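Quick one, what's the 3D model for this:
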Amino acid sequence: MTVAGKTRRQALTEFREAEILAAARKVFGERGFGAATVDAIASEAGVAKGTLYLYYDSKEEIFWAALLSRLRDALELTKQAVASAQGAEAKIRAVLQVRYDLFRSDAAFVRMYVTEFGHFCRNKGGPTHDLYTEGAELLAGVLRDGMEAGELRRLPPMETALALMEMVKGVFLMRFSGVPGLTDDTAFDGAQFVFELFWAGVRKENKHE
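Below is the predicted model:
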């Protein structure tokens, strides 16, 4: 018997693995990599420690799988959002909303992401680097199309995409970290705030730009 083209066994295995990775993100997010243990992850996932080793060889491998699965999910959601939107403005808004929703909805992932970011910067060609680059290239393509359509000013697409990605990450992470002096307005919309700043700089106001 199949489930969406997969055997029931495959579907159950993938579901079980997804639960394990969600548990791993929670444990890593709360304890950090150094203090997290495979025993704690197994307990959080409700499985025997030996079950984890059917999927992964080490704590480090679990960490990477937990982080990368979330990044891949976010990239896929971004692709879907871009494909369903029309025009540069709507596509940019869609990208921002997906990224901001991810940061806002998964505190454990955010803690893992912050922990990993320095490692990412030092390891070109690694899996997080590749996923980050793919996301930037997707956004750069949106910007390039907007420039060709006359909706946006002509700016370096990749550099502009990276600037936008770092803006939304920076705004959220500073709020997440409790930096003093930030607005305490509960209605503050980070995605809208970043969009308005970015859009003011990239939109094409006349045909001579």
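
hey, let's count contacts and neighbours off CA atoms from now on
Noted.

what ranges do the helices span in the protein?
Along the chain, counting by DSSP state H, helices occupy 8-35, 38-45, 49-55, 59-84, 87-105, 107-122, 127-148, 157-176, 190-202.

ok, residues contacting the third one?
Helix 49-55 is contacted from outside by 17, 20, 38-39, 42-43, using Cα atoms under 8 Å, 6 or more residues apart in numbering.

hang on, Glu19 packs against Ala45?
Yes. With contacts counted by Cα atoms under 8 Å, Glu19 reaches Ala45, the gap being 6.4 Å.

Please say which of these two ends up with more neighbours.
Neighbours were counted for Glu19 and for Ala45 using other Cα atoms under 10 Å; Ala45 has more, 22 against 16.

who touches the more buried one in this structure?
19-20, 22-24.

Kindly recompute the last result at 7 Å.
Residues in contact with Ala45 (Cα atoms under 7 Å, 6 or more residues apart in numbering) are 19-20, 23.

Does Phe120 touch His129 like I think?
Yes. Look at Phe120 against His129 with Cα atoms under 7 Å: they come within range, at 6.0 Å.

compare with the first, here's sequence two:
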Amino acid sequence: MSTEEQKLSEEELRRKNAIISSRVFLLMQWPAYTVLGLMGIVLPLITPVDQAAFLGSMLLITALVQSMILVRYGINPGFAWRAVVTAITFLASYITLMNPFDLNIPLTMTIGVYMMATGFYVVIEGRYSFSSRHIESVVYCGYFGMALGLSIFSGFPDTVYWTPATALGLYLIALGFTARRFLLKKLPEDAYIGPEDIYDNWGNHAPHPPGQE
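As a prediction, this is how the structure comes out:
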């Protein structure tokens, strides 16, 4: 095997590992994000809420979920990206809840920038890890989050019903829906790599496929 072919094989192995690990990463996000998203949309409609405390709490729960998943994910391809996204979520929660240094950053700015930044990550993740799976909704979800973030950041449309909580709720529901679609996809046969990297559809170690012991 030539040096160039060996490099390609190593890159392919890293890509397959990223696909498998991403299934585990998304598994816990599906119910968590869906519930948080619904709360973000419905709760402000039925009862008055402190927007800063409410949004900060939503972001904090999201960050905690991301942290638990990141620990399970381990040091695998894409770890740095996901660690940065988790840190951004914690930072957005801190700014929203604590108002550090009395900066008084508008909620529309904090939530808008957060959704644009994490939406960009979802696009990159979709193109890198999921491109061979033909799950375009991952990339579309990222663009959707970026569009929502830009809308909230710019204040358009200017209506009482279009709030940061509504936008964040829609974004989280979209992430939950995308995770669910990904989980319903069967893992491609060539994703089975070795004894330490074989998983079933729920992220658990699976038996070796025939001929790949």
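
Got a TM-score for the two of them?
The TM-score (TM-score structural alignment, normalised by the length of structure 1) is 0.30; 101 aligned residues with a Cα RMSD of 5.1 Å.

Can I get the contacts of Ala45 of structure 1 in CSV including distance to Tyr100 of structure 1?
Putting those into CSV (distance: Cα to Cα, whole Å) gives the following:
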residue, distance to Tyr100 of structure 1
Glu19, 23
Ile20, 24
Ala23, 22
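
Nearest to Lys91 of structure 1 among the residues you listed?
Glu19 (31.4 Å; Cα to Cα).

Buried ones in the lengthiest helix in structure 2, by neighbour count?
Identified as the longest helix of structure 2 according to DSSP H is helix 3-27. Neighbour-count burial for helix 3-27 of structure 2 flags 15-27 (criterion: 16 or more other Cα atoms under 10 Å).

Name the next helix or strand following that helix along the chain.
Note on helix 3-27 of structure 2: by DSSP states H and E, the next helix or strand toward the C-terminus is helix 29-46.

Pull out the buried residues from that following helix.
Within helix 29-46 of structure 2, the residues scored as buried using 16+ other Cα under 10 Å are 29-34, 36-41, 44.

follow-up on the earlier one: the contacts of helix 49-55 of structure 1: which two are farthest apart?
The span of these, defined through Cα to Cα, is set by Glu17 and Asp39 at 15.9 Å.

Let me know how buried the nearest residue to Thr110 of structure 2 once chain neighbours are set aside is, in neighbour terms.
Among residues not flanking Thr110 of structure 2 along the chain, Ala92 sits closest, at 6.4 Å (Cα to Cα, 6 or more residues apart in numbering). Ala92 of structure 2 is flanked by 21 other residues according to other Cα under 10 Å.

Then Ile88 of structure 2?
For Ile88 of structure 2, the neighbour count with other Cα under 10 Å is 18.

and the angle for the host helix or strand of Phe182 of structure 2 with helix 29-46?
Here Phe182 of structure 2, judged by DSSP H and E, is contained in helix 164-184. Inter-element angle recorded for helix 164-184 of structure 2 and helix 29-46: 150 degrees (by axes from the mean of the first three to the mean of the last three Cα atoms, to 10 degrees).

And helix 164-184 of structure 2, what does it pack against?
helix 3-27, helix 29-46, helix 107-129, helix 136-154 (3 or more Cα pairs under 7 Å, 6 or more residues apart in numbering; DSSP states H and E).

As JSON lines, those with distance to Ile69 of structure 2 would be great.
Putting these into JSON lines (distance: least, Cα to Cα, whole Å) gives the following:
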{"stretch": "helix 3-27", "distance to Ile69 of structure 2": "6"}
{"stretch": "helix 29-46", "distance to Ile69 of structure 2": "9"}
{"stretch": "helix 107-129", "distance to Ile69 of structure 2": "16"}
{"stretch": "helix 136-154", "distance to Ile69 of structure 2": "18"}
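
Tell me which of those helices sits nearest to Tyr171 of structure 2.
With Cα to Cα, the closest approach to Tyr171 of structure 2 among these belongs to helix 136-154: 5.6 Å.

so what secondary structure elements neighbour the closest one?
Helices and strands touching helix 136-154 of structure 2, by 3+ Cα pairs under 7 Å, 6+ apart, are helix 107-129, helix 164-184.

hang on, the earlier thing: now the residue nearest to Thr110 of structure 2: which helix or strand?
Per DSSP H and E: Ala92 of structure 2 is located in helix 79-98.

ok, and what's touching that helix?
52-53, 56, 59-60, 63, 66-67, 107, 110, 114, 118.

Pull out the buried members of these.
Judged by 16+ other Cα under 10 Å, buried ones among the contacts of helix 79-98 of structure 2: 52, 56, 59-60, 63, 66-67, 107, 110, 114, 118.

hang on, Leu148 of structure 2 packs against Ala165?
No. Judged on Cα under 7 Å, Leu148 of structure 2 makes no contact with Ala165 at a distance of 11.2 Å.

re earlier: as CSV, the buried residues of helix 29-46 of structure 2 with distance to Ile173 of structure 2 would be great.
CSV is the format used below for the buried residues of helix 29-46 of structure 2 (distance: Cα to Cα, whole Å):
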residue, distance to Ile173 of structure 2
Gln29, 10
Trp30, 9
Pro31, 9
Ala32, 9
Tyr33, 6
Thr34, 5
Leu36, 8
Gly37, 5
Leu38, 7
Met39, 10
Gly40, 10
Ile41, 10
Pro44, 16
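
Can you report how many residues lie near the closest residue to Leu75 of structure 1 other than its chain neighbours?
Nearest non-adjacent residue to Leu75 of structure 1, counting by Cα to Cα, 6+ apart: Gly135, 6.3 Å away. If you count neighbours by other Cα under 10 Å, Gly135 of structure 1 ends up with 23.
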